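Enquirer: got a predicted structure here, sequence first:
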Amino acid sequence: MAKYLISFPSAAMVVPDGEWRAVGRDAHAVIEEAKTAGVYVFGGGIDESVSPVLVSANGTFKEGGYPWAPPLNGGFTVLELPSRDEAIAWAARIAKACRCDQELRVFGFDPHS
């Protein structure tokens, strides 16, 4: 089975003020369904209140990420599923719960990690 990364950038999540509680409830419900189904690997979101640090091989570091790359933010979930079709179905469930489109990618899991 392959692992799939289902994610969205923060800017994609445009939710009317009165719906945030329902979004949280619905998103947590989908994750609980994935856990019950035995397909959940891990998930979460980038803490945007903490700036990234770019660390070099020699141990030096500086505030900020790669200057040429778009910022990494938003939420993600990794599920282990038997097919791309099932991954698309789960991504659709997450999209419905979060009220925003989700990006689906095959996660290059390293079995030695």
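Expert: Structure received. Numbering: from 1, shown residues only.
Enquirer: CA atoms for contacts and neighbours, from now on please.
Expert: Will do.
Enquirer: any idea which element the residue nearest the centre of the chain lies in?
Expert: In the chain, the centroid-proximal residue (Cα atoms, centre = their mean) is Phe76; its distance is 0.6 Å. Using DSSP states H and E, Phe76 sits in strand 75-81.
Enquirer: about what we covered before: for the residue nearest to the centre of the chain, which non-adjacent residue is closest in space?
Expert: Of all residues not flanking Phe76 in the chain, Ser7 sits nearest, at 4.2 Å (Cα to Cα, 6 or more residues apart in numbering).
Enquirer: now do the same contact list for the one you found.
Expert: 74-77, 102-104 (Cα atoms under 8 Å, 6 or more residues apart in numbering).
Enquirer: which of those are buried?
Expert: 74-77, 102, 104 (16 or more other Cα atoms under 10 Å).
Enquirer: assign a three-state SS to Ile31, would you?
Expert: The assignment at Ile31 comes out as helix when based on DSSP: H, G, I helix; E, B strand; the rest coil.
Enquirer: take the one below as the second:
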Amino acid sequence: MSQYLLSVIHNAEDMAAMDAMTPEELQTVFAAVDTFNERLQREGAWVFAGGLQTHEATTTVDNTGAETVVTDGPFAETKEYLGGFWIIEAPDLDAALRWAAEGSKACANRVEVRPFQEEPGA
């Protein structure tokens, strides 16, 4: 089986919509994600998942030059950022896309699907 990263992508409009949700509306989304996570686990597709703090909590480390540079936050031109993710195992891209569609419905947001690189000779 191949592994896939299902990324929940947020932008400013998404954050505004989430900020406008009532606690009850947020609980509905959290419950839907919990149900989705439980299904992934039951069906053997679950590897790992997590929600992330907002992009304001980001720290960037660049150790490609002579000295390590640590800066707060993302680059200024960033319009979208990773809000959460699932790492799943699926037999093929079509199966991963079906999982992503369910995850998107559960978290009420877009989900990007990206396969992990296969090891050479695997």
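Expert: Right, received. Where do you want to start? As the structure is a computational prediction, the values presented were derived from the model and not from experiment.
Enquirer: now name the helix or strand holding the residue nearest to Phe76 of the first structure.
Expert: strand 2-8.
Enquirer: which residues in the second structure does that strand align to?
Expert: Using TM-score structural alignment, the residues of the second structure aligned to strand 2-8 of the first structure are 2-8.
Enquirer: how close does the matching stretch sit to the first structure?
Expert: Compared with the first structure after the fit, stretch 2-8 of the second structure shows a mean deviation of 1.1 Å (mean Cα distance after the TM-score superposition for the first structure).
Enquirer: helix, strand, or coil at the equivalent of Glu25 of the second structure over in the first structure?
Expert: Using TM-score structural alignment as the criterion, the counterpart of Glu25 of the second structure in the first structure is Glu19. The three-state assignment at Glu19 of the first structure reads helix, by three-state DSSP.
Enquirer: for Glu19 of the first structure, give me its contacts.
Expert: No contacts exist for Glu19 of the first structure under Cα under 8 Å, 6+ apart.
Enquirer: does Pro91 of the second structure really touch Ser2, like I thought?
Expert: Yes: counting by Cα atoms under 8 Å, Pro91 of the second structure touches Ser2, with 6.0 Å between them.
Enquirer: show me which of those two is the more surrounded one.
Expert: In this view Pro91 of the second structure and Ser2 are compared by other Cα atoms under 10 Å, and Ser2 has more residues nearby, 14 against 11.
Enquirer: now the residue lying farthest from the centre of the second structure, what's its secondary structure?
Expert: The outermost residue of the second structure relative to its centre, with distances by Cα atoms, centre = their mean, is Ala66 at 32.5 Å. Per three-state DSSP, the local secondary structure of Ala66 of the second structure is coil.
Enquirer: can you give me the strands for the first structure?
Expert: 2-8, 40-45, 53-55, 61-63, 75-81, 103-107 (DSSP state E).
Enquirer: most tightly surrounded among the ones you listed?
Expert: Highest mean neighbour count among the strands of the first structure (mean count of other Cα atoms under 10 Å): strand 2-8, with a mean of 22.
Enquirer: kindly calculate the angle that that strand makes with strand 40-45.
Expert: 20 degrees (axes from the mean of the first three to the mean of the last three Cα atoms, to 10 degrees).
Enquirer: great, nothing more from me.
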